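**Student:** Predicted model and sequence follow; I will ask about them next.
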Amino acid sequence: MPDHSLTAFRLVKPPSDRALSALLSAYRDNRLYDRVVQAFNTLPAELGIKPGLVSHNVLLTTLVASGDLAAARALFDEMPHRAGVQPDIVSCNEILKGYLNTGDDAAFDQLLKEIAGPERHLKPNVGTYNLRMTLLCARGRSFEAQELLDAMGARGVPPNRACFNTVIKGLCNEGEVGAAMALFRKMPEVPRQNGTGVSPNFETYIMLLEALVNKGVFDPAMEVCKECLHNKWAPPFQAVKGLVQGLLRSRQAKRAKEVLMAMRKVVKGDAKEEWIKVEAQLSLLLADKKS
């Protein structure tokens, strides 16, 4: 596929920055990072193309993904002077991501100040906020991340699913499953530009279910599991096993049986045989509780 992309690129007449950025993106998406750098450094001079903002951002993404943050920052700083291209908020987010990956909190905070400062004067987007919340959660400050999430809408940047998942994951990791569950329940009510509500995805349900089961909070775990199964997503067997065992210990055999029956309908393919084994073990426990 990447070789086909190069062939298609050379067919474009006249050569354009748009075609270059598409080629670079194809290489990057296939993790061919060396080819991105080589193409960026050779093709513009060969074909008389002036790389624009999008091509520079693809290269920034590549350098950060490959772990070469020093080269990414050097490119970022040189863009206005050597290429006449001003970094935008996407460019800044890539460098922030690099600092997040390397744990350089001081550099992360400094660039955040520059973004809003008089020199750059850029408006943070949803990606910027998500990176900030990821850093706060990684430092055990998930409640601060939640405050930032709550403030986003008022600043004209509605949070998306990734933002909610970031904070829910942070709260779960800190054992704050009640707060995580409360945030989960707020998702359908969040104002959006094209309506209301943010839909949870499989990742949201699994993070919550595993955290609630591990904490022994089985009523909300049952609620999350039922929603997940209603969407025809089969949760990890270990989490379901923990939920069923917890319900049985709480003398809720009927609800435990409901989970088993719902899982049987949702599990497909190769996983079905493995689930039959798990269900057989749990059915024995269920029978013991009845006897």
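**Tutor:** Yep, it's here. Computed from a prediction, not measured in an experiment: that's the story for all the values here. Numbers count the residues shown, from 1 in each chain.

**Student:** Please make it C-alpha for all contacts and neighbour counts, starting now.
**Tutor:** Will do.

**Student:** Buried by neighbour count: which residues of stretch 217-233 qualify?
**Tutor:** For stretch 217-233, a neighbour-count test (16 or more other C-alpha atoms under 10 Å) marks 217-222, 224-226, 228-229, 233 as buried.

**Student:** how far does it sit from the chain's center?
**Tutor:** Remark: stretch 217-233 is offset 21 Å from the chain centroid, using C-alpha atoms, centre = their mean, to the nearest Å.

**Student:** now do stretch 138-149
**Tutor:** Centroid separation between stretch 138-149 and its chain, computed with C-alpha atoms, centre = their mean, is 16 Å.

**Student:** go on, stretch 246-262?
**Tutor:** Worked out by C-alpha atoms, centre = their mean, stretch 246-262 lies 32 Å from the chain centre.

**Student:** Please, where are all the helices along the stretch 51-200 of the chain?
**Tutor:** For the stretch 51-200 of the chain, applying DSSP state H, counting those that start in this stretch gives helices covering 53-65, 69-78, 89-102, 105-116, 126-138, 142-152, 161-173, 177-186.

**Student:** Presented hereafter is structure B, for comparison with structure A:
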Amino acid sequence: MAASLLRRNPRLRAIPLTTLRFSTLSTQSPTNPRSNSSSDSISRAKAAIRSELDPERIATLFESSSHEPSFHGDRLIYSIAIRKLYRYRRLDLIRRVLDHQLSHPSTPKSEAFFVRILLLFSESDLLDDAVATFHRIPSPRTDRSFSALLSAFLNHRKLERLRESFLSIPEEFGVSPGVASYNVLIKAHCVDGDLSAARQVLDEMRLRGIDPNIVSYNTLLDGFSKKGDAAGFEEILNEIRSRGLDFNVVTYNCRISALCAQGKSSEAEELLDVMISKGLKPNSISFDAVIDGFCKEGNVKSALRIFSSMRSTKKETEVGGEATGAKKETEVGGEATGVKKETEAGGEATGENDSISPSSKTYTKLIRSLVQKGEFQLALDISEECLEKKWAPPFDAIKGLVDGLVKDSQVGLAKGIVKKMRTGLRGDAIGAWKKVEGALKL
């Protein structure tokens, strides 16, 4: 078994057998207690975790290394290991390695470390384990772990448990809710569609001497925008101004989305320039909203202009460049744009030349709009670019594109995109495309 694993993964050959076989690393050199050999072994173990395909081996490597400070201080390797195990649907192994972390005497017993484990359980669909982790946190607990627990309930749409916990946990554990916990509660009310209750939370915060921050207001802005309540939206905007809070990228994104929903995409585009003048960089959510707005208004040329501008805009280089274009608005969740972290919700701020990369949805919107407008050559260019990124363009739009090219006597181009679709698709999409292809008039 071990020999087979070594043949499949050459990187493992560099790791001492003691690292692979036992739950702790070999003892440090008696002549140099802090020698480089331990650090090198940990580095190799991290590299092996990143490349390993066997979930059992991932768990073993993780456990054999995770008592070292240089390992348990690395948040990224924790996320990589747990997400890989989750992709294999090995929830049993996730429980094993994270429980090992909570119980091993060498791992930190700080609230911050327990919060990390709690959130990893939550992200792995192990909500009850996340709750149990909160109960294992050494006293005193603070708003940091309380807001993490509430975020876990929010991410799993357990809104009633969230509200019940908000009332019971402070008394049971002596935790004082802070702005982060209140922000999660506001988000829960918005998700539930109860904007009146969300609005009342602001009043409760002030009564308790807690100042709502820009995240609190952004969450409400997002709620009123999605509900189409223009009056409520403007009321919150005015309150932000009256309190002297600075708009951040999320605030502007909420305003942009609201304007586009009202058919005012040109005004939304102007806000992109305003953001830049204020020293804020628009992100993928900013651009996507305006592109979508122009497409819905039938102004595909303006949508293409924004598309071009988007790709020429450099992404934020700050670590964790989520949808705010800056640091996370809260430490543990409840961001203004959705239940998921803003990085997941749309922050595809990566791409060639370090620019903001359009999402697959952006390409889909543009291709459909271009075909509807009869701009077949432009639609062809965008479709080919989409396929180069290994994204399948919408089949109905491609059928319209092929029919349009044939009608314009561009049969060669039509056959070319059909061939690229045929060779570029994977999995179930191949069979679905064959049915579409069979109905094409080529």
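**Tutor:** Received, thanks. These figures come from a predicted structure and were not determined experimentally.

**Student:** Mind checking the TM-score on these two?
**Tutor:** TM-score of the superposed chains, computed with TM-score structural alignment, normalised by the length of structure 1, equals 0.93; 281 aligned residues with a C-alpha RMSD of 1.4 Å.

**Student:** Rebuild the helices of the stretch 51-200 of structure 1 as TSV, extending it with distance to Tyr27 of structure 1.
**Tutor:** Formatted as TSV, the helices of the stretch 51-200 of structure 1 follow (distance: least, C-alpha to C-alpha, whole Å):
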stretch	distance to Tyr27 of structure 1
helix 53-65	9
helix 69-78	17
helix 89-102	17
helix 105-116	28
helix 126-138	23
helix 142-152	34
helix 161-173	25
helix 177-186	37
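
**Student:** what's the helix or strand for the equivalent of Gly438 of structure 2 over in structure 1?
**Tutor:** Correspondence of Gly438 of structure 2 to structure 1, assessed by TM-score structural alignment: Ala280. Assessed by DSSP states H and E, Ala280 of structure 1 sits inside helix 271-290.

**Student:** Buried residues, that helix. List them.
**Tutor:** Across helix 271-290 of structure 1, burial judged by 16+ other C-alpha under 10 Å covers 275, 278-279, 282-283, 286.

**Student:** Also stretch 249-262 of structure 1?
**Tutor:** Neighbour counts over stretch 249-262 of structure 1 (16+ other C-alpha under 10 Å) mark 253, 256-257, 259-260, 262 as buried.

**Student:** closest to Ala26 of structure 1 among the residues you listed?
**Tutor:** Nearest to Ala26 of structure 1 among the buried residues of stretch 249-262 of structure 1: Ala262, at 41.4 Å, using C-alpha to C-alpha.

**Student:** Could you check which residue of structure 2 pairs with that closest one?
**Tutor:** For Ala262 of structure 1, the aligned position in structure 2 is Lys420, judged by TM-score structural alignment.

**Student:** With structure 1 overlaid, how far apart is the host helix or strand of that match on average?
**Tutor:** Lys420 of structure 2 belongs to helix 411-424 when assigned by DSSP H and E. By mean C-alpha distance after the TM-score superposition for structure 1, the fitted helix 411-424 of structure 2 averages 1.2 Å away from its aligned residues in structure 1.

**Student:** Could you list every helix and strand that that helix packs against?
**Tutor:** Packing partners of helix 411-424 of structure 2 (3 or more C-alpha pairs under 8 Å, 6 or more residues apart in numbering; DSSP states H and E): helix 376-388, helix 395-407, helix 428-438.

**Student:** distance from the last one to structure 1 after superposition?
**Tutor:** After superposition onto structure 1, helix 428-438 of structure 2 lies on average 1.4 Å away from the residues it aligns with, using mean C-alpha distance after the TM-score superposition for structure 1.

**Student:** what's the angle between that helix and helix 411-424?
**Tutor:** Using axes from the mean of the first three to the mean of the last three C-alpha atoms, to 10 degrees, the inter-axis angle of helix 428-438 of structure 2 relative to helix 411-424 is 160 degrees.
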